[in-house]
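# structure for the following, please:
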Amino acid sequence: MESGEQVVEWSVVPSEIGPLLLAATHAGLVTVAFHARPRVRDRALGQLRSRLGMEPVEAPGSERLAGPAGRLAAYLAGGLREFSLPLDWSLTSGFQREVLRELEAGVPYGTVVGYGDLAARVGRPGGAQAVGAVMGSNPLPLVVPCHRVVESDGGLGGFGGGKETKRRLLELEGILPQPLF
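Predicted structure coming up:
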């Protein structure tokens, strides 16, 4: 493979919240998928194949994936607050990209934002449901922290990794109290 050739490299890495599929292009991390057991992994790879028009290549230990894998492990261990990773936004566009970029840049570690507040930040007051749909289709969860988006009444809201994972991530960031048991 020539160095200028476009390729999507992927690997499944273990984590404290279950196996994660990581995929990256020359531009940066393009996908993080929760619960990356075979069925979920194969679906995520199929989406990459169809959306990017190329065959993802399994590349455990790849330099492209080593940085993101290490940073995610450090974050989940409580030792990292900012990812500072190159991201490939090619799986997003329009309103979705606008919302996700605002979330990534404007909602730091240890804070939360409401769906409606995030909608207002991107000029769509009253667009809380649209923001919820964007969170559900976020191709870069954890790194683009959709777990930090909550309901205005204090409810957790949904999360692609499951509510228990969302709760754990918010506890990790000091937003929710740790459970007693």
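# hey, let's count contacts and neighbours off CA atoms from now on
Fine.
# right, and the helix or strand after the helix or strand where residue 29 lies?
Using DSSP states H and E, residue 29 sits in strand 28-33. Sequence order places helix 38-52 as the next helix or strand after strand 28-33, per DSSP H and E.
# beyond that next one, next helix or strand please.
strand 57-58.
# by contact count, what packs against that following strand?
With contacts taken as 3 or more Cα pairs under 8 Å, 6 or more residues apart in numbering; DSSP states H and E, strand 57-58 sits against strand 9-13.
# at which residues are the helices of this structure located?
Under the criterion DSSP state H, the chain contains helices at 38-52, 63-76, 94-106, 115-121, 128-136, 163-172.
# out of the ones you listed, which is the most enclosed?
helix 115-121 (a mean of 20; mean count of other Cα atoms under 10 Å).
# residue 128 and residue 119 touch, don't they?
Yes: with contact defined as Cα atoms under 8 Å, residue 128 reaches residue 119; the gap is 5.8 Å.
# hmm, back to that, packing partners of the strand holding residue 29?
Looks like strand 28-33 contacts strand 20-25, helix 38-52, helix 63-76 (3+ Cα pairs under 8 Å, 6+ apart).
# turn those into a markdown table, including distance to residue 97.
As requested, the helices and strands packed on strand 28-33 are exported to a markdown table (distance: least, Cα to Cα, whole Å):
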| stretch | distance to residue 97 |
| --- | --- |
| strand 20-25 | 17 |
| helix 38-52 | 15 |
| helix 63-76 | 20 |
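# for residue 99, which of the ones you listed is the nearest?
Among the helices and strands packed on strand 28-33, helix 38-52 comes nearest to residue 99, with 19.9 Å by Cα to Cα.
# helices or strands next to that closest one in the packing?
Contacts defined by 3+ Cα pairs under 8 Å, 6+ apart place helix 38-52 against strand 28-33.
# how far off helix 63-76 does the strand it packs on point, in degrees?
Angle, strand 28-33 to helix 63-76, by axes from the mean of the first three to the mean of the last three Cα atoms, to 10 degrees: 60 degrees.
# please give the structure of this sequence too, so both can be compared:
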Amino acid sequence: MWRNTRSGWGWVSITLHWLSALAVIGLFALGWWMTGLDYYDPWYNQGPWLHRSVGALLLLATVFRLVWRLFHPTPREDGSRFEAAAARAGHLLLYVLLLVALVSGYLITTAKGSGVSVFGWFELPATLYGYDNQAEIAGTVHWYSALALLVLAAGHGLISLKHHWIDKRQTLVRMISAQYAKRD
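Predicted coordinates:
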């Protein structure tokens, strides 16, 4: 039940999916809120530190998730060929936007050559830095990719509810419970 099968998602994929969803929503809300903080606000330094730490963990989890997905089957798609193609395109775009938002956030933080401290546990080293306007360009990319990611993720959630309530498919249930993964 921890591995994916052609009939359902395993617990590893389910857990990574929902943790990613929570992290994306939380990071967007925190990012939006912290940009309005005054210099004297106690969260002025704490908010960005938390945002960077969770973002770095999400980046590592996303890389793991993509590797996991490469080596494990994905469940069969329900619906028409058009719906299956749209689902594949939508999921690909979600992954691309997630990676663009995460990498651009990393490039903002490391623009001056400093690594990213992750809750003080370890540091992601700065690998690309010192380019003209790096933080500004990465900041613009970060904002728009995060906004597009949130909009697409909301659509993703609404479509899953449509599949569940209107189409009467198991799409949403398969992403909540690994019981379907053991049927292969």
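# overlay the chains and give the TM-score.
Once the chains are laid over each other, their TM-score by TM-score structural alignment, normalised by the length of the first structure reads 0.25; 77 aligned residues with a Cα RMSD of 5.4 Å.
# which stretches in the second structure count as strands?
Ranges of strands within the second structure are 116-118, 122-124, based on DSSP state E.
# if you compare those strands, which one is most tucked away?
Greatest burial across the strands of the second structure, using mean count of other Cα under 10 Å, falls to strand 116-118, with a mean of 19.
# residue 65 of the first structure contacts residue 24, doesn't it?
Yes: using Cα under 8 Å, residue 65 of the first structure is in contact with residue 24, at 6.6 Å.
# now the common contact residues for these two.
9-10 (Cα atoms under 8 Å, 6 or more residues apart in numbering).
# the residue lying closest to residue 134 of the first structure once chain neighbours are set aside and residue 23 of the first structure: what is the separation?
Excluding the flanking residues, the one nearest residue 134 of the first structure by Cα to Cα, 6 or more residues apart in numbering is residue 96, at 5.5 Å. Distance from residue 96 of the first structure to residue 23 of the first structure, counting by Cα to Cα, to the nearest Å: 19 Å.
# ok, residue 115 of the first structure next?
27 Å.
# circling back: and of the helices of the first structure, who's closest to residue 28 of the first structure?
Closest among the helices of the first structure, using Cα to Cα: helix 63-76, at 7.4 Å.
# next, the angle from that closest one to helix 163-172.
Using the same axes, to 10 degrees: helix 63-76 of the first structure against helix 163-172 is 70 degrees.
# sorry, back to before: so which of the helices and strands packed on strand 28-33 of the first structure is nearest residue 133 of the first structure?
Closest approach to residue 133 of the first structure among those (Cα to Cα): helix 38-52, 17.5 Å.
# that older thread, let me know which of the helices and strands packed on strand 28-33 of the first structure is the nearest to residue 32 of the first structure.
Nearest of these to residue 32 of the first structure, taken as Cα to Cα: strand 20-25 at 4.8 Å.
# name the helices or strands packed onto that closest one?
Using 3+ Cα pairs under 8 Å, 6+ apart: strand 20-25 of the first structure touches strand 9-13, strand 28-33, helix 63-76.
# closest one to residue 136 of the first structure among these?
strand 28-33 (11.8 Å).
# return the set of buried residues in the longest helix that the second structure contains.
For the second structure, the helix with the greatest residue count under DSSP H is helix 134-165. For helix 134-165 of the second structure, the neighbour count (16 or more other Cα atoms under 10 Å) marks 134-135, 138-139, 141-143, 145-146, 148-150, 152-153, 156, 159-161, 163 as buried.
# elements contacting it?
Short answer (3+ Cα pairs under 8 Å, 6+ apart): helix 134-165 of the second structure packs on helix 11-34, helix 81-109, helix 171-174.
# distance across stretch 52-63 of the first structure, terminal residue to terminal residue?
First-to-last distance for stretch 52-63 of the first structure - Cα to Cα - comes to 21 Å.
# could you dump the helices of the first structure to JSON lines with distance to residue 32 of the first structure?
What follows is the helices of the first structure, written out as JSON lines (distance: least, Cα to Cα, whole Å):
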{"stretch": "helix 38-52", "distance to residue 32 of the first structure": "9"}
{"stretch": "helix 63-76", "distance to residue 32 of the first structure": "10"}
{"stretch": "helix 94-106", "distance to residue 32 of the first structure": "14"}
{"stretch": "helix 115-121", "distance to residue 32 of the first structure": "21"}
{"stretch": "helix 128-136", "distance to residue 32 of the first structure": "13"}
{"stretch": "helix 163-172", "distance to residue 32 of the first structure": "14"}
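# among the ones you listed, which is nearest residue 11 of the first structure?
Comparison of those against residue 11 of the first structure by Cα to Cα identifies helix 63-76 as nearest, at 7.5 Å.
# what packs against that closest one?
strand 9-13, strand 20-25, strand 28-33.
# residue 86 of the second structure: how many residues sit nearby?
For residue 86 of the second structure, the neighbour count with other Cα atoms under 10 Å is 12.
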